[in-house]
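**Q** My questions concern the predicted model and sequence given below.
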Amino acid sequence: MDKIIRLTDSTFEVAISRAVAVLESGGIIALPTDTIYGLSTTLNNADKLFKLKFRSRTKPFALFLSDVTEISKWAIPTIDIHTMRRLLPGPVTLVFNRSSRLPANFNEGHRTIGIRIPDHSFVRALSKRLGDTPLTQTSANFSGAAENPVSVEDFEELWPGVDLIIDDDVLRDPTGKVSRCGSTVVNLSIPGTYSIIRDGW
């Protein structure tokens, strides 16, 4: 089977099914989001992403979810669901205190967890298909890379370590420009306050 699937209306369901099969067998996929290309695997296989990216274990991963109603399963929200719906889906990562439901060895030593619900039909459909299995996610590049990936060619050096690549062409911002910005990361872990950890879209 081809490792790369070009995402179109006619290949969408095939791509979802292939991605689910790869993830359920413990593999890694590369996929488009509403900002840049990312790498994902299931929660129990997050260790593989550290190794692939040569990433320090002091840098935590975030989770992909399909809907804001799932956030309270994995995090402790400090804002109401109506406010969350104003922010997500979208190019934002919300950081809350982590739920005790998360395995202790996931992002070990970190009391918070980033939650991402991209405004991209593939990621959300994939997350929904996986049900109660959240996706660990990170950018599709080596740790410390100078540029974020907006095409599958941008991370070609990672292809050998990835089991499936979903190609949605060159990713662009809402104005049609190539921005290479990741999501804006907002710390909401302390009730009644917020801080911007990283500026993005």
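**A** It's in. Worth saying up front: this structure is predicted, and the values here are computed from it rather than measured.

**Q** going forward, measure contacts and count neighbours with C-alpha atoms only.
**A** Noted.

**Q** so who does residue 100 touch?
**A** residue 74 (C-alpha atoms under 8 Å, 6 or more residues apart in numbering).

**Q** would you say it is within a strand?
**A** No. Using DSSP: H, G, I helix; E, B strand; the rest coil, the assignment for residue 100 is coil, not a strand.

**Q** so how far is residue 201 from it?
**A** 31 Å (C-alpha to C-alpha, to the nearest Å).

**Q** so is the residue nearest to the spatial centre of the chain in a helix, a strand, or just coil?
**A** Most central in the chain under C-alpha atoms, centre = their mean is residue 137, positioned 3.6 Å from the mean C-alpha point. Secondary structure of residue 137, reduced to three states by three-state DSSP: strand.

**Q** Comparison target below:
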Amino acid sequence: MHTELCQADDASIRRAATLLRAGELVAFPTETVYGLGADALNGEAAARIFAAKGRPADNPLIAHIAGESGLAGLIAGEPCACARALMRAFWPGPMTLIFPKSPRVPREVTAGLDTVAVRMPSHPVARTLISAAQTPIAAPSANRSGRPSPTTAAHVLEDMEGRIPLILDGGPCEVGLESTVVDVTGARPRILRPGGVTLEMLEGVVGDVDVDEGVLHQLQAGSQARSPGMKYKHYAPKGEVTIVTGPRAAQEIARLYDAADGRAAILAFSQADYGARRVYRLKNAPGELFAALRQLDEDGMETIYAEDVPTTGVGLAVMNRLMRAAAFRVVEAQ
């Protein structure tokens, strides 16, 4: 299959919408990361997402809508008061809500769950595409499963060339991390995946919000993922990532680097001085993380030692992605 990379103008968006209505896949920009889209009400089309990505079938997808009217046919009943408050505050934007699902939603989208994840993106290309397709669009990140998520169209082409017919290029993604996923089906809202809408922002609207244990810890074998990004190794470069924490983290990172075999690198979020060692220093961790992980691959880094970040604000989302990129490999330096 030939994969065409097109600027996201009106003509290419109309063409992409036609492909989606025909059950094909299209990659498109959002404010978070690039998405790999299919008609969310077409089970066969959604199944093509899993094949193109190499994605496990028990990892649910997010349905994207252009307006609140798009909830009809996706969710059972009406949104609860908590959901409505969050929608007013953060939609359109980088927040996904988990609702009881409508019978119309195919099991390929929900991974067999009785809930459905829904988001209203703010990116103008995404919203125009959804409206033109006249259907909600199911879309995970447009990368091969387990790889760092794509924040540019070039990243998508790197992973998806020959697997999908069309990529819409809308430039770099503004947020650079996937959406915050909030389950509103219980007595209290619960973060299943952190993102650009932080715990503190959510609590400013609805009061107490729980954080699922799976955000920073590995799910037990056999557990069902209730949200994308919970169960499997994600976001990983080809090199082995180890997170180093604790008051002597910088010294331990330097020691581990010096003892490493092969090509080693340090992923730094602080201004710690590592001398002449190879350091990838991120000034904007959320926006630069995935691009940095891909750059580590391009540069052939085999061993990567990463600093940790405080888990307040968007730092919780950064640590969530790092923990999964490292397959929960952590060294504590006391």
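**A** Done, it's in. Just so you know, these numbers come straight off a predicted model, no measurement behind them.

**Q** ok, and the closest non-adjacent residue to the residue nearest to the centre of the first structure?
**A** In space, and not counting its chain neighbours, residue 137 of the first structure is closest to residue 40: 4.6 Å by C-alpha to C-alpha, 6 or more residues apart in numbering.

**Q** if I've got this straight, the one you found is in a helix?
**A** No. Residue 40 of the first structure is assigned strand when assessed by three-state DSSP, not a helix.

**Q** Enumerate every residue touching the alignment partner in the second structure of it.
**A** In the second structure, residue 40 of the first structure lines up with residue 37, judged by TM-score structural alignment. Residues in contact with residue 37 of the second structure (C-alpha under 8 Å, 6+ apart) are 20, 25, 26, 27, 28, 49, 137, 138, 139, 140.

**Q** who wins for most neighbours among those residues?
**A** Using other C-alpha atoms under 10 Å as the neighbour criterion, residue 137 leads the contacts of residue 37 of the second structure with 31 neighbours.

**Q** burial count for residue 47 of the second structure?
**A** 17.

**Q** And residue 291 of the second structure, by the same measure?
**A** Residue 291 of the second structure: 17 neighbours (other C-alpha under 10 Å).

**Q** helix, strand or coil for it?
**A** Once three-state DSSP is applied, residue 291 of the second structure turns out helix.

**Q** One more: residue 200 of the first structure?
**A** Going by three-state DSSP: residue 200 of the first structure is coil.

**Q** which stretches of the first structure form strands?
**A** For the first structure, the strands defined by DSSP state E occupy 4-6, 29-31, 38-42, 62-64, 75-76, 92-98, 112-116, 135-139, 164-167, 184-187, 195-198.

**Q** Could you dump those into JSON lines with distance to residue 14 of the first structure added?
**A** JSON lines is the format used below for the strands of the first structure (distance: least, C-alpha to C-alpha, whole Å):
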{"stretch": "strand 4-6", "distance to residue 14 of the first structure": "9"}
{"stretch": "strand 29-31", "distance to residue 14 of the first structure": "14"}
{"stretch": "strand 38-42", "distance to residue 14 of the first structure": "18"}
{"stretch": "strand 62-64", "distance to residue 14 of the first structure": "20"}
{"stretch": "strand 75-76", "distance to residue 14 of the first structure": "31"}
{"stretch": "strand 92-98", "distance to residue 14 of the first structure": "28"}
{"stretch": "strand 112-116", "distance to residue 14 of the first structure": "24"}
{"stretch": "strand 135-139", "distance to residue 14 of the first structure": "19"}
{"stretch": "strand 164-167", "distance to residue 14 of the first structure": "11"}
{"stretch": "strand 184-187", "distance to residue 14 of the first structure": "31"}
{"stretch": "strand 195-198", "distance to residue 14 of the first structure": "35"}
